[in-house]
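Engineer: coordinates only, sequence not included:
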């Protein structure tokens, strides 16, 4: 899967015509840095896991990469792995971090803390429904994809409306970024995912009253990734 990195003329995927810059908000959307549970392909969901050493390195690299970006505000999920990633950027700009529960990862309920293999043994039927991306399926005690989409899109719209003509940073999670990508490209929730959700990767979008549009996706050049170890998908969210 090759990243979509904007270079040269910008094409807005998802909009019929480019929006007026003063009536739009530029968004930098970033997934948190790596955690030990990412390494283990263990479901995190709402479980509050710290960044591991590599994740802290990724966050530092992210902060350096975005140091010259004009960022008006920094928003983050209230979970530590996202907050600590956001902090690496916020401190470079002298900005506070505003947490928003709408940017939290999907709630996975009883799936949380288990690896894929463990889930297949404990919850075979539920795991199959999850892997098929059934929009109305909820892990026991968790959220459906439909609920996640409604929550995330509402949060992004709420925050973007406050910063028309500006650029903001949103630091969140794999499942959240997956929903944002689908909203920007008008893809269905059940469509197979063919794009990366890289830890500490930079994704660029535009919000206008017409909706979200995609500008660039999956930029990990600041991480100098040589293999797939830093590119983990929503399976380890």
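Structural biologist: Ah, there it is. In this text the structure is predicted, and so the values were computed from the model without any measurement.
Engineer: from here on, contacts and neighbour counts on C-alpha atoms
Structural biologist: Noted.
Engineer: can you list the neighbours in contact with stretch 200-208?
Structural biologist: 19, 23-34, 58-59, 62, 85, 157, 160, 184, 212-220 (Cα atoms under 8 Å, 6 or more residues apart in numbering).
Engineer: could you turn the buried ones of those residues into a ChimeraX selection?
Structural biologist: In ChimeraX syntax, the buried subset of the contacts of stretch 200-208 is picked out as below (16 or more other Cα atoms under 10 Å):
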select :19,24,25,26,27,28,29,30,31,32,33,34,58,59,62,85,157,160,184,212,213,214,215,216,217,218,219,220
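Engineer: okay, one more to line up with it:
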């Protein structure tokens, strides 16, 4: 009699078109990004380069997601993300929805400061203490809580109520800190792990929702050359 062998973990591995996905998009470039400013709740529009970037990104996603069920396009309330989401929503024929939990980290009094004006000792404290916050701002731990709650909701939205239908896709348009927090959520890490990631403007990061939990399947993919 043949020896017993455990069933393969990949025996029923879903195909690419069957996977449930959360696609995280960082907004296109703004003048503040181009100038190297710390950009939080300040609300500039995309600059000319950013507009070109998001148009290319939207076309790319539309081609990639042909035949996929787009369950939602959600966005931060800030202009740079809403403009990015509008281009994506138009390309996918989905009306974007605003989710306040996707808003950028609140940098308080440091908002729009040149990054190199923040003292090295402050950067050091910020990197090791998830409860540290800029004056009048928000901590990494606080960002992690709200983004984690948002991702839990997006997971439910990516699952179709029909078990026989292909996996659904949710596109979330956000900012550097919330997307990093989403990666930490997927990796089940601690908030300070966010400092280990670097994200380009107009970039795509993808989380696949598998039977054993979330898996990061794409990170910081850009369609146009990164310029800021």
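Structural biologist: Everything's here; your move. As the structure is a computational prediction, the values presented were derived from the model and not from experiment.
Engineer: and stretch 81-90 of the second structure, what's buried?
Structural biologist: 81-89.
Engineer: by how much does it deviate from the first structure on average?
Structural biologist: Its matched residues in the first structure lie on average 0.7 Å from stretch 81-90 of the second structure after superposition (mean Cα distance after the TM-score superposition for the first structure).
Engineer: other residues contacting that stretch?
Structural biologist: Residues contacting stretch 81-90 of the second structure (Cα under 8 Å, 6+ apart): 26-28, 45-46, 51, 54-55, 57-59, 61-62, 73-76, 95-96, 173-175.
Engineer: buried ones only from those, please, as a PyMOL command.
Structural biologist: The PyMOL selection below is limited to those of those classed as buried (16+ other Cα under 10 Å):
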select buried, resi 26+27+28+45+46+51+54+55+57+58+59+61+62+73+74+75+76+96+173+174+175
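Engineer: what comes up buried for the top helix by length along the first structure?
Structural biologist: Taking DSSP state H as the criterion, the first structure has its longest helix at helix 145-161. Within helix 145-161 of the first structure, the residues scored as buried using 16+ other Cα under 10 Å are 145, 147-149, 151-153, 156-157, 159-160.
Engineer: residues in the second structure matched by it, start to end?
Structural biologist: Aligning helix 145-161 of the first structure against the second structure (TM-score structural alignment) gives residues 140-156.
Engineer: so where in the first structure does stretch 35-55 of the second structure end up aligned?
Structural biologist: Under TM-score structural alignment, the match for stretch 35-55 of the second structure is residues 40-60.
Engineer: which outside residues touch the matching stretch?
Structural biologist: So stretch 40-60 of the first structure is contacted by 32-37, 79-81, 84-86, 88-89, 104-109, 111-116, 199-200, 223, 235-237 (Cα under 8 Å, 6+ apart).
Engineer: what of stretch 120-128 of the first structure?
Structural biologist: Applying Cα under 8 Å, 6+ apart, the external contacts of stretch 120-128 of the first structure come out as 119, 139.
Engineer: end to end, how far does that stretch reach?
Structural biologist: Stretch 120-128 of the first structure has an end-to-end distance of 8 Å (Cα to Cα, to the nearest Å).
Engineer: any idea how far it is from the chain center?
Structural biologist: 26 Å (Cα atoms, centre = their mean, to the nearest Å).
Engineer: next: stretch 130-140 of the first structure.
Structural biologist: Put simply, stretch 130-140 of the first structure sits 19 Å off its chain's centre (Cα atoms, centre = their mean).
Engineer: need the distance between the two termini of that stretch.
Structural biologist: 11 Å.
Engineer: before we move on, what about stretch 109-121 of the first structure?
Structural biologist: 16 Å.
Engineer: can you pull out the strands in the second structure?
Structural biologist: Assigned by DSSP state E, the second structure shows strands spanning 20-26, 69-75, 97-98, 168-174, 203-210, 213-222.
Engineer: any chance of those in JSON lines, plus distance to residue 193 of the second structure?
Structural biologist: Formatted as JSON lines, those follow (distance: least, Cα to Cα, whole Å):
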{"stretch": "strand 20-26", "distance to residue 193 of the second structure": "18"}
{"stretch": "strand 69-75", "distance to residue 193 of the second structure": "24"}
{"stretch": "strand 97-98", "distance to residue 193 of the second structure": "27"}
{"stretch": "strand 168-174", "distance to residue 193 of the second structure": "18"}
{"stretch": "strand 203-210", "distance to residue 193 of the second structure": "16"}
{"stretch": "strand 213-222", "distance to residue 193 of the second structure": "15"}
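Engineer: quick one, which of those gets closest to residue 192 of the second structure.
Structural biologist: Comparison of those against residue 192 of the second structure by Cα to Cα identifies strand 213-222 as nearest, at 17.8 Å.
Engineer: contacting residues around the closest one?
Structural biologist: For strand 213-222 of the second structure, using Cα under 8 Å, 6+ apart, the contacting residues are 57, 183, 186-187, 198-200, 202-209.
Engineer: of those - the most surrounded one?
Structural biologist: Neighbour counts for the contacts of strand 213-222 of the second structure (other Cα atoms under 10 Å) peak at residue 202, which has 31 neighbours.
Engineer: corresponding residue for it in the first structure?
Structural biologist: So residue 202 of the second structure corresponds to residue 200, using TM-score structural alignment.
Engineer: check the gap between residue 173 of the second structure and residue 77 of the second structure for me.
Structural biologist: 10 Å.
Engineer: same thing with residue 20 of the second structure?
Structural biologist: In terms of Cα to Cα, residue 20 of the second structure sits 25 Å off from residue 77 of the second structure.
Engineer: again with residue 27 of the second structure
Structural biologist: 12 Å.
Engineer: alright, calling it a day.
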